[in-house]
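Colleague: structure for the following, please:
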Amino acid sequence: MASGDSFVSRDSRRTELREFLRSRRARVSPADVGMPAGGRRRTPGLRREEVAVLAGVGVSWYTWLEQGRDIKVSEEVLDAIARALLLGAAERAHLYRLAGLNAPERSARPSVAPSPEVQRLLDSWSPRPGYVRDRHWNFTAVNDAARVVFGYGENDHNCLVSFFTNVRYRVLHCHWAEAAPDVAAAFRADAARYPDDGEFERIAGDLAAVSPEFAELWERHDAAEHTNAVKAVDHPEAGTLVFDATLLPLPEHPGHHLILHNPRPGTDTQQRVEALMRQPSLVVPHPGQADTAHDADAPAESLP
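Modeller: Below you'll find the predicted structure:
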């Protein structure tokens, strides 16, 4: 049954590939790609041989591809066809999938502001904490609840740096020491996604110069990936708050993530954080005013 299902799936994909290429070819005129019209045409768009010339492949090979035959394709050839057909990023990824290849990752932009839709989601998420960070872990948006609950201040610009240098943040968090190795490992794993981006090494180097704890962890060369975590906070005004933290990628801004914190079921965190955020004047306390973090029965954090 499994082999039959695989055959049906492969056959369906070839059919979809054939229809997709034909439809994309029909919407591109010779003038769109700088080619002469070449007389009267029976159908709109480019001819197969014209696509083949533009992509630098044989006419027969392209015809077989468009017919959905079982032929080998490479990323380079698919990219050439995508350029010839003026495909957008989403269409190019779709072409890859239909051809049986992994879609290429979109290039991540260093830092952009969140879209209005994401900003509205972040604002409406309050009184629950949330923030957006870019590929370098710089904050691009932080809601009020995250500032009050986690102790972020005006000088907090980078999630990793704040984790290791913000004293208030460190005092508030119940499992800081247990989470620190995973946080450093997650940043190294993200840095490996962009081997030509020296900003990761600069951030790590600057942080290692002021944080011996980070320097020691960074030298371990551990790497880890986390999309979910449990974050426990001992807040001087609200008491113990425990959140499930979820990291969500933002496809419209590759490399950026939305991190949302939801009160953990079975705790009274929801009521406590709501009461905290209803206070008319929210003053982030001095680190010395916070109680010493106690051992809460919650897993260590892995997302800062």
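Colleague: going by C-alpha atoms from here, please, whenever you check contacts or count neighbours.
Modeller: OK.
Colleague: not counting its own residues, what contacts the strand ranked longest in the chain?
Modeller: Counting residues, the longest strand found in the chain (DSSP state E) is strand 239-249. Contact with strand 239-249 is made by 226-235, 255-264, 267-269, 272-273, 298, 303, as judged by CA atoms under 8 Å, 6 or more residues apart in numbering.
Colleague: how about that strand: buried residues?
Modeller: Neighbour-count burial for strand 239-249, counted by 16 or more other CA atoms under 10 Å, picks out T240, L241, V242, F243, D244, A245, T246, L247, P249.
Colleague: helix or strand right after it?
Modeller: strand 257-263 (DSSP states H and E).
Colleague: buried residues, that following strand. List them.
Modeller: Neighbour-count burial for strand 257-263, counted by 16+ other CA under 10 Å, picks out H257, L258, I259, L260, H261, N262, P263.
Colleague: show residues contacting it.
Modeller: For strand 257-263, the external contacting residues (CA under 8 Å, 6+ apart) are 128-135, 241-250, 269-270.
Colleague: re earlier: now the buried residues of strand 239-249 in CSV, with distance to T165?
Modeller: Below are the buried residues of strand 239-249 laid out as CSV (distance: CA to CA, whole Å):
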residue, distance to T165
T240, 22
L241, 22
V242, 22
F243, 22
D244, 23
A245, 21
T246, 23
L247, 22
P249, 26
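Colleague: from A90, how far out is the residue nearest the centre of the chain?
Modeller: Against the mean C-alpha coordinate of the chain, by CA atoms, centre = their mean, the closest residue is P249 at 3.0 Å. According to CA to CA, to the nearest Å, P249 stands 16 Å off from A90.
Colleague: all helices of this structure, in order?
Modeller: Using DSSP state H, the helices of the chain run over 2-26, 48-55, 59-66, 75-84, 89-98, 116-125, 144-150, 159-165, 167-172, 176-192, 199-210, 212-218, 269-277.
Colleague: please give me the structure for this one as well, since I'd like to look at both together:
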Amino acid sequence: MMNFSGRDDRTPTYMESGMVSGEGVVEFLHSWDGVAATLIDRHLNVSGSSRLAEALFPSLRMGTNLAREMFLEVIPRRAYASAEDLSYQVVAALHASLAWHEDDAEFEKIVGELSAMSRAFSTAWAADRQQLRPHGVLQATHQSAGELTIRYQLLELAGGSNAILIVWRGADPESEHALKQLVLAS
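Modeller: Predicted structure coming up:
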């Protein structure tokens, strides 16, 4: 699991039985009307999303890699006032996952590809490592919902799934209203 706080991530076995693994979350995501949530694996691949998350972030579909989306300009950086900070958080998530797990072919492929194809990634990857923040706020411009201020929370899932659930909500009344309108439209 990714370590956000410096705490020991070894969950006692007596606690694991009541916790939900990554696989258990995927089947619930589409039933979460009104909740924007996306599940990602340790390589930052999308494992599933709620309908609202798909409406909010259309490019984050099943199998999409968050790092590739961010740095290969598939996610239009102009759509995020906080794009630079967001890109550093994506790199921080990769660094955190790599620090916790063994390097593997998938990591090498992602980092190699992005290093070769994105100056922004190379700069962020080589920069002083930032701490992955488990929560924050981003400014976004959505095609139909307009200007949004979105609060996010990263939630580690139990059971050794190495999955992270990202949950978004409006950070102000206008953004909450816009998200409710997206739910009705989706």
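Colleague: what TM-score do the two superposed chains give?
Modeller: Here the superposed chains carry a TM-score of 0.77, computed using TM-score structural alignment, normalised by the length of the second structure; 171 aligned residues with a CA RMSD of 2.7 Å.
Colleague: quick one: E102 of the second structure and Q153 of the second structure, what's the gap?
Modeller: Counting by CA to CA, the gap from E102 of the second structure to Q153 of the second structure is 26 Å.
Colleague: what does V137 of the second structure give?
Modeller: Distance check for V137 of the second structure against Q153 of the second structure: by CA to CA, it reads 9 Å.
Colleague: got it, and L52 of the second structure?
Modeller: Applying CA to CA, the value for L52 of the second structure to Q153 of the second structure is 16 Å.
Colleague: what does P173 of the second structure give?
Modeller: Distance from P173 of the second structure to Q153 of the second structure, by CA to CA: 18 Å.
Colleague: ditto for V167 of the second structure
Modeller: Going from V167 of the second structure to Q153 of the second structure by CA to CA gives 5 Å.
Colleague: likewise L29 of the second structure?
Modeller: 16 Å.
Colleague: do the same with S50 of the second structure
Modeller: On the measure of CA to CA, S50 of the second structure and Q153 of the second structure end up 15 Å apart.
Colleague: and if you look at N45 of the second structure?
Modeller: From N45 of the second structure across to Q153 of the second structure, the span is 17 Å (CA to CA).
Colleague: same check on H177 of the second structure?
Modeller: H177 of the second structure sits 19 Å away from Q153 of the second structure, going by CA to CA.
Colleague: check P76 of the second structure too.
Modeller: From P76 of the second structure to Q153 of the second structure the distance is 22 Å (CA to CA).
Colleague: equivalent analysis for T141 of the second structure, please.
Modeller: To Q153 of the second structure, T141 of the second structure is 19 Å away according to CA to CA.
Colleague: again with H135 of the second structure
Modeller: 4 Å.
Colleague: can you pull out the residues in contact with stretch 15-30 of the second structure?
Modeller: Applying CA under 8 Å, 6+ apart, the external contacts of stretch 15-30 of the second structure come out as 37-39, 47-51, 157-164.
Colleague: hmm, try it at 6 Å
Modeller: Applying CA atoms under 6 Å, 6 or more residues apart in numbering, the contact partners of stretch 15-30 of the second structure are G48, S49, S50, R51, L157, A158, G159, S161, A163.
Colleague: how about it: buried residues?
Modeller: Within stretch 15-30 of the second structure, judged by 16+ other CA under 10 Å, the buried ones are S21, G22, V25, V26, L29, H30.
Colleague: counterpart of the fifth one in the first structure?
Modeller: L29 of the second structure maps onto L122 in the first structure, with residues paired by TM-score structural alignment.
Colleague: where's its match relative to R13 of the first structure, distance?
Modeller: For L122 of the first structure, the distance to R13 of the first structure - CA to CA - is 38 Å.
Colleague: repeat that for D79 of the first structure.
Modeller: Relative to R13 of the first structure, and taking CA to CA, D79 of the first structure is found at 19 Å.
Colleague: got it, and V210 of the first structure?
Modeller: Computed as CA to CA, the V210 of the first structure to R13 of the first structure distance reads 54 Å.
Colleague: again, but for R133 of the first structure
Modeller: The value you get for R133 of the first structure to R13 of the first structure, if CA to CA is used, is 36 Å.
Colleague: compare these two (neighbour count), which wins?
Modeller: It is R133, of R133 of the first structure and R13, that has more neighbours when counted by other CA atoms under 10 Å, with 25 against 17.
Colleague: quick check, that one in contact with V142.
Modeller: No. Using CA atoms under 6 Å, R133 of the first structure is not in contact with V142; the gap is 8.8 Å.
Colleague: counterpart of E199 of the first structure in the second structure?
Modeller: That one, E199 of the first structure, aligns with E106 by TM-score structural alignment.
Colleague: just give me the neighbour total for the residue lying closest to that match once chain neighbours are set aside.
Modeller: Excluding the flanking residues, the one nearest E106 of the second structure by CA to CA, 6 or more residues apart in numbering is H43, at 7.3 Å. Neighbour count of H43 of the second structure, defined by other CA under 10 Å: 19.
Colleague: how about N166 of the first structure?
Modeller: 18.
Colleague: same check on the one 4 residues further on?
Modeller: Neighbourhood size, R170 of the first structure [other CA under 10 Å]: 20.
Colleague: and for M117 of the second structure?
Modeller: Neighbour count of M117 of the second structure, defined by other CA under 10 Å: 14.
Colleague: counterpart of it over in the first structure?
Modeller: Match for M117 of the second structure (TM-score structural alignment): V210.
Colleague: mind listing what its match touches?
Modeller: Taking CA under 6 Å, 6+ apart, we find V210 of the first structure in contact with no residue.
Colleague: so where is stretch 41-50 of the second structure in the first structure?
Modeller: By TM-score structural alignment, stretch 41-50 of the second structure lines up with residues 134-143 in the first structure.
Colleague: start and end of that stretch, how far apart?
Modeller: 15 Å.
Colleague: name the surrounding residues that touch that stretch.
Modeller: Counting by CA under 6 Å, 6+ apart, S111, A113, G130, Y131, V132, R133, H157, N158, C159, G255, H256 sit against stretch 134-143 of the first structure.
Colleague: measure V8 of the first structure to F20 of the first structure for me?
Modeller: V8 of the first structure is 18 Å from F20 of the first structure, by CA to CA.
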